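Enquirer: Dropping the sequence and predicted coords here.
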Amino acid sequence: MEIEFLGTGAGSPSKTRNVSSLALKLLDERNEVWLFDCGEGTQHQILKTSIRPRKVTKIFITHLHGDHIFGLPGFLASRANQGGEAGLTIYGPEGIERFVRTSLQVTQTRLPYKLTFKLLANPGVAFEDETFKVSFDTLDHRITSFGFRVEEKPHPGELLIEKVKAAKVPMGPVYGQLKAGKTVTLADGRRLDGHDFIGPAQLGRTVAILGDTRKTEHTLQLAQDADVLVHESTFGPEEAKLARQYFHTTNLQAAKMAKAAGAKRLLLNHISARYIGKGAAMLEKSAQKIFAPTHVVHDLETIDIPFAKEKTACVN
């Protein structure tokens, strides 16, 4: 699991930062890539990466401000021209379907794949299957804005090969049956419970990815014990009043929230163009005084999200 930041700027593109978009790369987990927001120029940023548009199966839109959605029509059209045939689902606030379908209709763009929309309203679960759950909650912005919590479900434990060998289990299909947790009867009459030969399950990882917002307790719920929290930092440490006025967050407010939520890492994005060079470094260093594992991300930066070795659990 990796996060690749395609755009980390706020409002308008600058020479060093494109507008909002990030890719949650789940290639090992499910051979898919999920986008969160798709600002103008997202497809140009993707060209600088190893991401294949046809691998993008889901797009989660935090809110409908232009710097978060103006890249959608172009990306969807280009995906069609680059071998994308599998369906794609867009999750977002009321109005996202109208925006996309109107853009495609006016430009007479026809997609060869099925485009599905899941409109989000009341906080709840946007998506869930046997491997992942994506829940969402409202934030505090000038328009409806969502934060997403992506939870990976536990991975089944590995078959304890040495323990199987010690039990003198003959090699063959029985290994697979034990790994599946089945009870098997050997040729010598012994009955073995597969659960006795499986190690502890590996707990999945949790990532919280938030849209534009003022300080709100909903962030605390979304980010609770997250391995990674992606939070905006439009304003600097001395600009709390401006942040509230414009419905955004300071770096220090984000750091305090990450600490209160028990998050493992804080990645600050949505950085104003006035914070370049030393200014961006200041945002990071001042936030680190409150929450040490804070990092201001940059365009095209990739962050790996490894499993925590101590995070294990039993799965029935």
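Expert: Yep, it's here. Because the structure is predicted, anything quoted here is derived from the model rather than measured.
Enquirer: C-alpha only now, for contacts and for neighbours.
Expert: OK.
Enquirer: Lys186 - how many residues pack around it?
Expert: Actually, residue 186 is Leu rather than Lys. When counting by other CA atoms under 10 Å, one arrives at 12 neighbours for Leu186.
Enquirer: tell me the contacts of it?
Expert: Counting by CA atoms under 8 Å, 6 or more residues apart in numbering, Leu186 touches Val169, Leu192.
Enquirer: Okay, now stretch 90-99: how far is its last residue from its first?
Expert: 12 Å (CA to CA, to the nearest Å).
Enquirer: show me the contacts for Tyr148.
Expert: Small correction: residue 148 is Phe, not Tyr. Taking CA under 8 Å, 6+ apart as the test, what Phe148 contacts is Thr62, Val134, Ser135, Phe136, Asp137, Ala208, Ile209, Leu210, Leu222.
Enquirer: Could you dump those into CSV with neighbour count, secondary structure and distance to Arg101 added?
Expert: Below are these laid out as CSV (neighbours: other CA atoms under 10 Å; DSSP: H, G, I helix; E, B strand; the rest coil; distance: CA to CA, whole Å):
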residue, neighbour count, secondary structure, distance to Arg101
Thr62, 27, coil, 18
Val134, 19, strand, 24
Ser135, 19, strand, 25
Phe136, 24, strand, 24
Asp137, 21, strand, 25
Ala208, 26, strand, 29
Ile209, 25, strand, 26
Leu210, 25, strand, 25
Leu222, 24, helix, 30
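Enquirer: A further structure is provided below for comparison with the first:
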Amino acid sequence: MKLEFLGTGSGVPGKFRNVACTALRLLDECNSVWLFDCGEGTQQQILRSNLKPRKINKIFITHLHGDHIFGLPGLLSSRSFQGGNTPLTIYGPKGIKKYVCVSLGVSQTKLAYHINFVELTKPGKIMENNKFTVYMDTLDHGITSFGYRVVEHDHPGQLLVNKLKRDHVPSGPIYGQLKQGKTVQLKDGRKINGKDYLGPSVKGRIIAILGDTRKNNHSYGLAKNADVLVHESTFAAEDSKLAHDYYHSTNVQAAELAKRAHVKRLILTHISARYTGHMNRVLQKQAQKVFRNTRVVNDFDMINVPFNKHDYVISKK
């Protein structure tokens, strides 16, 4: 599980930061990539990464401001041209279906795959498969805006092979059944319960990705105990009035949430163009005074989200 930041700026594209898009790379877990928002130029950013558009099968839109959706029509079209023929699901506020369909219709774009639209109206569970459950809650941005919480299901414990050998359980396909916790009968008549030969389960990871918002109560539930919280940081602490007036957050407000919600790592993104050069370091240091494990990310930064909280690694492409 990795997070790759394809756009970390706010409002309009800049020389050093493109507008919002975060990719959750689940290639090892389910051979797919999920996008969170898709600002203008996202497909250009993808060209500079090793992501394959055909691997993208879910897109979660936080809200309908242009810097979060203007890249959708182009990406959806290119996905079709580049061999993507499997269905894709777009989750987002009411209106996202109309925006996409009108854009593709006016340009007479024909796709080689089907798009499923899930327009969200109620907070709670919005998706579940055999590996992940995704939750949504509303934020405070002056327009309908969502935050998403991705919860990985717990992994079964390791098969205790040494214990099986001590109990003279022969190896072979039977080990696979025991790994699944099934009860099997051996040739000598013994019945073996797989649960008796499994180590402790491994707790799944939690990623919280919040859309644009000012300080609000719902953010806590989305962020609680997350391995990684991705939070906007449009303004610095000294610009808190601007943040409130424009329905955004400061770096320190995000850090206060991370501390209160007991997250393991805070990632600050959606940085205003007014903060360039050394100001990025200032933003990070201000937040670190409240929550030490904070990082301001740049475009193409990638963070590995391991099971062991001490193994976080951020790298550049």
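Expert: Yep, that arrived. Everything numeric in this text was worked out from a predicted model, so none of it was measured.
Enquirer: ranges for the helices of structure 2?
Expert: Here structure 2 has its helices, by DSSP state H, at 27-30, 42-47, 66-69, 72-81, 96-106, 161-166, 173-179, 218-223, 240-245, 251-261, 278-288.
Enquirer: So which elements touch the second one?
Expert: Contact partners of helix 42-47 of structure 2 among helices and strands, from 3 or more CA pairs under 8 Å, 6 or more residues apart in numbering; DSSP states H and E: strand 2-7, helix 72-81.
Enquirer: I'd like the contacts of Phe148 of structure 1 as TSV, with distance to Ala77 of structure 1 appended.
Expert: Shown next, in TSV, are the contacts of Phe148 of structure 1 (distance: CA to CA, whole Å):
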residue	distance to Ala77 of structure 1
Thr62	21
Val134	26
Ser135	28
Phe136	27
Asp137	30
Ala208	29
Ile209	26
Leu210	26
Leu222	33
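Enquirer: If we only consider the residues you listed, which is nearest to Ala240 of structure 1?
Expert: Nearest to Ala240 of structure 1 among the contacts of Phe148 of structure 1 is Leu210, at 18.6 Å by CA to CA.
Enquirer: And the closest one, how close does it get to His65 of structure 1?
Expert: According to CA to CA, Leu210 of structure 1 and His65 of structure 1 sit 14 Å apart.
Enquirer: next one: Asp212 of structure 1
Expert: The gap separating Asp212 of structure 1 from His65 of structure 1 is 9 Å, by CA to CA.
Enquirer: who has more neighbours, those two?
Expert: Using other CA under 10 Å, the more surrounded residue of Asp212 of structure 1 and His65 is Asp212, with 27 against 16.
Enquirer: I'd say Ala255 of structure 2 and Val290 touch.
Expert: Yes. Shown here, Ala255 of structure 2 and Val290 form a contact pair, counting by CA atoms under 8 Å, at 5.8 Å.
Enquirer: Settle it for me: which of these two has more neighbours?
Expert: Set side by side, Ala255 of structure 2 and Val290 show more neighbours around Ala255, with 29 against 18, by other CA under 10 Å.
Enquirer: aligned partner of that one in structure 1?
Expert: Aligned by TM-score structural alignment, Ala255 of structure 2 pairs with Ala255 of structure 1.
Enquirer: which ones are touching its match?
Expert: Ala255 of structure 1 is in contact with Leu266, Ala287, Gln288, Ile290, Phe291, Thr294, counting by CA under 8 Å, 6+ apart.
Enquirer: do you know which of the helices of structure 2 lies nearest Pro306 of structure 2?
Expert: Closest to Pro306 of structure 2 of the helices of structure 2, according to CA to CA: helix 27-30, at 12.0 Å.
Enquirer: Tell me roughly how far the closest one lies from structure 1 on average.
Expert: Following the fit onto structure 1, the mean deviation recorded for helix 27-30 of structure 2 is 0.4 Å by mean CA distance after the TM-score superposition for structure 1.
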